[in-house]
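Trainee: pasted the sequence and its predicted model underneath.
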Amino acid sequence: MNDDYLQDLMIRFAYNSTALNGNAATEEETRSILLSEYISKPIALRELYEILNYKDLMKFLEAHQEEEIKAQTIIEINRIITENLDSNQNLTNNEKAKLEKWAADLTWRLKFCTSDEERFKVLIEQHAEFKKLNVFDSENDSTGRALLLLSCMHDKIPPIIFEKYQEERYELAMENQDIEELCILAAEGKKKEKKRLAEYDEEYQIDVKLLKTLSDELEEAHSTFYQDEVLEDEYGQNRAFLDSVKTKRDQEQIKFRVRDYKEHCQDISKDRCAARTNRTRYDDYDEGRHL
C-alpha cells in the first residue's frame, strides 16, 4: 500500500468508524482535522480527540501489520483510540485472558485458510465475536473495527471498512451476531476498496524508460549550455525532483519541468551570443572610429 492510499484510508476509516459511534463531523471535516488540524466549525472536544486519535492509530497499525495480534496489541489499540477521552483500562486477569484467547483463536483459524474468501469470513466472524467480549470501559466497537483493519493489512487483503450509510444494518447484524449480513455489508465495501486500490496502483505505475530519457536530456542540457546561478538552481531542483518521482502525476510534471529547463538554457545561450555579437560590433565600430 502506497503512502497516498494509506492517507486516504486513514481519513475514510476515521470518518466512518467515529461516525458509527455518533461523531457528527463530516468526511471533509475529518480530512481537514487530520491533514491540516483545521476545524471549520465548532465541534465538541471529545469528537475532535476521537478523530485526531486515528492519526496515531494508523501509524501503529502500519508499524505492526507484519506481527501476529496479541492481547497487548489489542490493549494498545484501545489506549490509542481512547487517548484524552477519560477512559479506564484497568482490565482484570479474566478480561486479559479473554483477549488472549480471542487473539489466539484468530491466529489459529487464519493459519488453516487456503483462500482470501476463507480469510474474509474468518475475519468477519472474529469481528462479531470481539463485540461479545466487551472488556474495555469504552470504544469496544471502535477497537474491534481497528483490529479488523489490522488483520486485513496483516493478511494482505483489501481493507474492510463498515461505512456510515450501513449503520442501521451493521448495528443490528452485530447485535444479532448475523454473520451472513455482516459478510454482505463487508463485501459491499470490499468491492469498492479493490477498485480504489487498483486506481492508486495504476497511479504508481511510472514509465522507467521515460524517466531515464528525461534524466539524460536534463544532464545533456546542463553540460552543453552555460549555467548561470538561476539555471544551476533550476537544474538542482529538477534533478532532485526527478530522483524522487513516484507517481504518474510526478512523471507528467517533470516532463514539463525538463522541457522548460532546456528552453531556459537555450534562451540564456541565445542572449549570451547576442551580447557577444553586439559587443564585437561595438568594438569594431569603436576601432574604426579611431583609425
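Mentor: Right, received. Where do you want to start? Numbers count the residues shown, from 1 in each chain.
Trainee: contacts and neighbour counts: CA atoms only from here.
Mentor: Fine.
Trainee: the helices in the stretch 151-291 of the chain, which residues?
Mentor: Remark: helices assigned in the stretch 151-291 of the chain by DSSP state H, counting those that start in this stretch are 167-176, 179-203, 208-224, 229-243, 248-289.
Trainee: buried ones in the third one?
Mentor: This means helix 208-224. For helix 208-224, burial by neighbour count (16 or more other CA atoms under 10 Å) applies to 211, 214-215, 217-218, 221-222.
Trainee: any chance of the residues you listed in TSV, plus distance to residue 36?
Mentor: Rendered in TSV, the data for those read as follows (distance: CA to CA, whole Å):
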residue	distance to residue 36
211	32
214	34
215	34
217	38
218	35
221	39
222	38
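Trainee: closest to residue 108 among those?
Mentor: Residue 108 lies nearest to residue 211 out of the buried residues of helix 208-224, by CA to CA, at 46.3 Å.
Trainee: I'd say that closest one and residue 242 touch.
Mentor: Yes: contact criterion CA atoms under 8 Å: residue 211 and residue 242 qualify, at 7.5 Å.
Trainee: now the closest residue to residue 27 other than its chain neighbours: which helix or strand?
Mentor: In space, and not counting its chain neighbours, residue 27 is closest to residue 15: 5.4 Å by CA to CA, 6 or more residues apart in numbering. Taking DSSP states H and E as the definition, one finds residue 15 inside helix 3-20.
Trainee: for residue 138, same thing?
Mentor: Counting by DSSP H and E, no helix or strand carries residue 138.
Trainee: now it: how far from residue 100?
Mentor: Separation of residue 138 from residue 100 (CA to CA, to the nearest Å) stands at 19 Å.
Trainee: next up, a structure to set beside the first:
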Amino acid sequence: MTLDHAKFHEEIQATGIFDPDYADDVLARLAYNSSAIEGNTLTLADTVTLLVDERTPRAGTPIRELYEVSNHRGAITRILRAVADGEPLTALLVTELHGLLMDHLAHDHGQYKTSSDRITGASWRPAEPSQVPQLMREWVDQTEWQTAHLDGTALLEAIARSHIAFERVHPFSDGNGRTGRALIAYQTVRTYGFPAIVRVDQRSSYIAMLDSEDVPGLATLLATNLAAEADRYGPPGSGA
C-alpha cells in the first residue's frame, strides 16, 4: 500500500509526533539515504519531487526505484503510529515494516526468508532460514528490553549492537538494510523524539562497521547524526 501525500499528512497529524513539514523532511531524507545506500540512483531532489510534489522526477526512472523510495511513506507512518501508541517492539512490527518497505518489490514482503543467502563481500554468513524465527524472537526480546531500560551511551550502543545483530540474522530475502534502518528510526524517535538517519555519504564506514561488528563506532555515528537532527527538529506546534 503506497500512501499519497495528502493521506500521509493526515496519518502523521493523527499521531501528534511530527509537524507535517518536519515529517516531509524526515521522509525525504530517510527514503533518499536508505535507498541510496542500497544503490538507488534517485537524488535527494528527485526524492522530494516524487514524495512531496508527487511528480515523476525523471523520465526513464525504473519503477522499482520509485517504489523503493515511495514505500517509505507507509513505513514512516507505521513507525510514528507505533511511537504514539506506546507500542513495544515485536516481531509483528518488524515484519509489517518490511512488508510496507518491500510492497511491489518482493513476492514475500512481510515474510521471513525461506532460502539460504549470502552477502556479497561480507566476512560472515547470514542465519539459515530455519534459525530465523527463534533468532528474531530472541532479538526482539533483547532489543525491546534495552530500548526500555537503558539510556545515554549505553542505549546508543545497544541500538548499534541490535542493528548489527539484525543485519547478521538477515531475516528477509531482500530489504534487510532498509528494514534495519527503519527500525533504528523507530528506536530513536521513541527515545529522543526524532530519528537517527544513516547518510549515504557514510555508507563505506557504515558497511565496514556492520562487517567488523564495530558497536562503538556505529554508536558514535548514530550519536553524531542525532545531534545534527536535533538542530532540524521542531515538535508539533513549535513553528520550527
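Mentor: Structure received. On a predicted model such as this, the values are computed, not experimentally measured, just so you know.
Trainee: mind checking the TM-score on these two?
Mentor: Aligned and superposed, the two chains score 0.78 in TM-score terms (TM-score structural alignment, normalised by the length of the second structure); 203 aligned residues with a CA RMSD of 1.9 Å.
Trainee: after superposition, how close is the helix holding residue 15 of the first structure to the second structure?
Mentor: Mean deviation of helix 3-20 of the first structure relative to the second structure after superposition (mean CA distance after the TM-score superposition for the first structure): 0.9 Å.
Trainee: so which elements touch that helix?
Mentor: In terms of contacts (3 or more CA pairs under 8 Å, 6 or more residues apart in numbering; DSSP states H and E), helix 3-20 of the first structure is packed against helix 27-36, helix 45-63, helix 140-154, helix 179-203.
Trainee: which residues touch the spatially most central residue of the second structure?
Mentor: Nearest to the mean C-alpha position of the second structure, by CA atoms, centre = their mean, lies residue 182 at 1.4 Å. By CA atoms under 8 Å, 6 or more residues apart in numbering, residue 182 of the second structure lies in contact with 75-76, 79, 97.
Trainee: which of the residues you listed are conserved in the first structure?
Mentor: Contacts retained in the first structure from these (both residues aligned by TM-score structural alignment, their matches' CA atoms under 8 Å), given in the numbering of the listed structure: residue 97.
Trainee: need the contacts of residue 182 of the second structure in CSV with neighbour count and distance to residue 153 of the second structure, can you?
Mentor: Output for these, formatted as CSV (neighbours: other CA atoms under 10 Å; distance: CA to CA, whole Å):
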residue, neighbour count, distance to residue 153 of the second structure
75, 25, 27
76, 26, 25
79, 21, 23
97, 27, 27
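Trainee: determine which two of the contacts of residue 182 of the second structure are furthest apart.
Mentor: For those, the farthest-apart pair by CA to CA is 76 and 97; their separation is 8.9 Å.
Trainee: which bit of the second structure covers the helix holding residue 15 of the first structure?
Mentor: Under the alignment (TM-score structural alignment), helix 3-20 of the first structure falls on residues 20-37 in the second structure.
Trainee: got the buried residues for that stretch?
Mentor: For stretch 20-37 of the second structure, a neighbour-count test (16+ other CA under 10 Å) marks 20, 22-37 as buried.
Trainee: do stretch 56-72 of the second structure as well
Mentor: 57, 65-72.
Trainee: put together JSON lines for those residues, with distance to residue 213 of the second structure on each row.
Mentor: As requested, the buried residues of stretch 56-72 of the second structure are exported to JSON lines (distance: CA to CA, whole Å):
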{"residue": "57", "distance to residue 213 of the second structure": "37"}
{"residue": "65", "distance to residue 213 of the second structure": "29"}
{"residue": "66", "distance to residue 213 of the second structure": "32"}
{"residue": "67", "distance to residue 213 of the second structure": "30"}
{"residue": "68", "distance to residue 213 of the second structure": "27"}
{"residue": "69", "distance to residue 213 of the second structure": "28"}
{"residue": "70", "distance to residue 213 of the second structure": "31"}
{"residue": "71", "distance to residue 213 of the second structure": "29"}
{"residue": "72", "distance to residue 213 of the second structure": "27"}
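Trainee: and which of those residues is nearest to residue 192 of the second structure?
Mentor: Nearest to residue 192 of the second structure among these is residue 72, at 20.4 Å by CA to CA.
Trainee: what residue in the first structure is paired with the closest one?
Mentor: Checking TM-score structural alignment: residue 72 of the second structure goes with residue 54.
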